[in-house]
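A.B. asks: Pasting the sequence and the predicted coordinates here, then a few questions.
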Amino acid sequence: MPTKPLVAIVDDDESIRVTTKDLLESAGLNAAAFASAEDFLSSGLLPSVSCAIADMRMPGMSGLALHEHLLASGNPISTILITAYPDELVRARALQAGVVAYLTKPFTDDELLGCISSAVRPGQRSV
């Protein structure tokens, strides 16, 4: 029986974490939510995560810094960055750094699910 990909949601806004987790689970994905990049990194789930959705602006480590940290530490997890404060220079830097997508809030459920579908490819990690 095929396993479902695990998607990590990293956002300091609890309402975003809850609604995004509900959306992903209703779409048939496994989801785990974290209030900070540091919580995610210390969770022990990195080996199981297929994709991470991370807010650009959080206390402590930003979403882009999290993506760069994952790459540098040998955990190249597909990352989707979300932000309420779009910046074209940051967007360009993020895409150059290899993020899957840079979405501006508010985005539609279909936009996010489409990005996740692109990020989670056959043969990637699942739980």
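C.D. replies: Cool, the structure landed. Numbers count the residues shown, from 1 in each chain.
A.B. asks: make it CA atoms for all contacts and neighbour counts henceforth
C.D. replies: Noted.
A.B. asks: In contact with residue 50, which residues are there?
C.D. replies: Taking CA atoms under 8 Å, 6 or more residues apart in numbering, we find residue 50 in contact with 5, 6, 7, 77, 78, 119, 120, 124, 125, 126.
A.B. asks: Show me the strands in the protein, by range?
C.D. replies: Using DSSP state E, the strands of the chain run over residues 6-10, 30-34, 49-55, 78-83, 101-104.
A.B. asks: Pipe these into JSON lines and attach distance to residue 61 per row.
C.D. replies: Formatted as JSON lines, the strands of the chain follow (distance: least, CA to CA, whole Å):
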{"stretch": "strand 6-10", "distance to residue 61": "11"}
{"stretch": "strand 30-34", "distance to residue 61": "13"}
{"stretch": "strand 49-55", "distance to residue 61": "10"}
{"stretch": "strand 78-83", "distance to residue 61": "13"}
{"stretch": "strand 101-104", "distance to residue 61": "17"}
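A.B. asks: List the contacts of the closest residue to residue 85 other than its chain neighbours.
C.D. replies: Nearest non-adjacent residue to residue 85, counting by CA to CA, 6 or more residues apart in numbering: residue 104, 7.3 Å away. Residues near residue 104 by CA under 8 Å, 6+ apart: 82, 83, 84, 85, 86.
A.B. asks: Included below, for side-by-side comparison, is a second structure:
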Amino acid sequence: MMAVVRSLISVVDDDQSVRESLPDLLNEFGFAVETFASAEEFLASGFIDKTHCLILDVTMPGISGLELQRELRLRGHAVPIVFITAHADESIRPLMIEQGAVDCLFKPFSESALLDALNTALQRE
């Protein structure tokens, strides 16, 4: 299944290795990518309205992934969100999906799981 050509995926993660490795993979899938080290950086970036899907770390210093999700909703931005987390607490997944997330992937996740989540997110647009 082909991804929508050059849909912009914004990656918000305080882990530099994630910000360096994910864009390569996403580019291979055919997406355009912007990365941000914090929720605050993303909110100030001017990319909110251009983002087709947000890959968002759950736990970050400052504004957390869940707080960013809430803030975007308050501002009227319905950008689909795929959460990623290194904290394998299965109990948070249903909560995030209930609050509107497309999926919550636990690191390390497979390329196919990520692509499936992104395709689902982009179909919601």
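C.D. replies: Sure thing, it's come through. Keep in mind that what you see is a predicted model, and the values were worked out from it rather than measured.
A.B. asks: re earlier: which of the contacts of residue 104 of the first structure lies closest to residue 70 of the first structure?
C.D. replies: Residue 70 of the first structure lies nearest to residue 82 out of the contacts of residue 104 of the first structure, by CA to CA, at 17.0 Å.
A.B. asks: Now do the contacts for that closest one.
C.D. replies: 53, 54, 55, 56, 102, 103, 104, 105.
A.B. asks: what do we get in the second structure for it?
C.D. replies: Aligned counterpart of residue 82 of the first structure in the second structure: residue 84 (TM-score structural alignment).
A.B. asks: Quick check: end-to-end length of stretch 88-97 of the second structure?
C.D. replies: End-to-end span of stretch 88-97 of the second structure (CA to CA, to the nearest Å): 15 Å.
A.B. asks: next one: stretch 99-115 of the first structure
C.D. replies: Stretch 99-115 of the first structure end-to-end distance (CA to CA) = 11 Å.
A.B. asks: Burial check on the counterpart of residue 100 of the first structure in the second structure, number of neighbours?
C.D. replies: With TM-score structural alignment defining the correspondence, residue 100 of the first structure maps onto residue 102 in the second structure. Neighbourhood size, residue 102 of the second structure [other CA atoms under 10 Å]: 21.
A.B. asks: before we move on, what about residue 63 of the first structure?
C.D. replies: 26.
A.B. asks: and the gap between the match of residue 82 of the first structure and residue 22 of the second structure?
C.D. replies: 12 Å.
A.B. asks: In PyMOL, how would I select the buried members of the contacts of residue 82 of the first structure?
C.D. replies: Filtering the contacts of residue 82 of the first structure down to the buried ones (16 or more other CA atoms under 10 Å) takes a single PyMOL command:
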select buried, resi 53+54+55+56+102+103
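A.B. asks: Quick one: the contacts of residue 82 of the first structure as TSV, columns for distance to residue 40 of the first structure too.
C.D. replies: Putting those into TSV (distance: CA to CA, whole Å) gives the following:
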residue	distance to residue 40 of the first structure
53	11
54	10
55	12
56	15
102	20
103	20
104	22
105	22
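A.B. asks: biggest helix in the first structure by residues?
C.D. replies: Longest helix in the first structure, counting residues (DSSP state H): helix 14-26.
A.B. asks: Since that was my last question, I'll sign off now.
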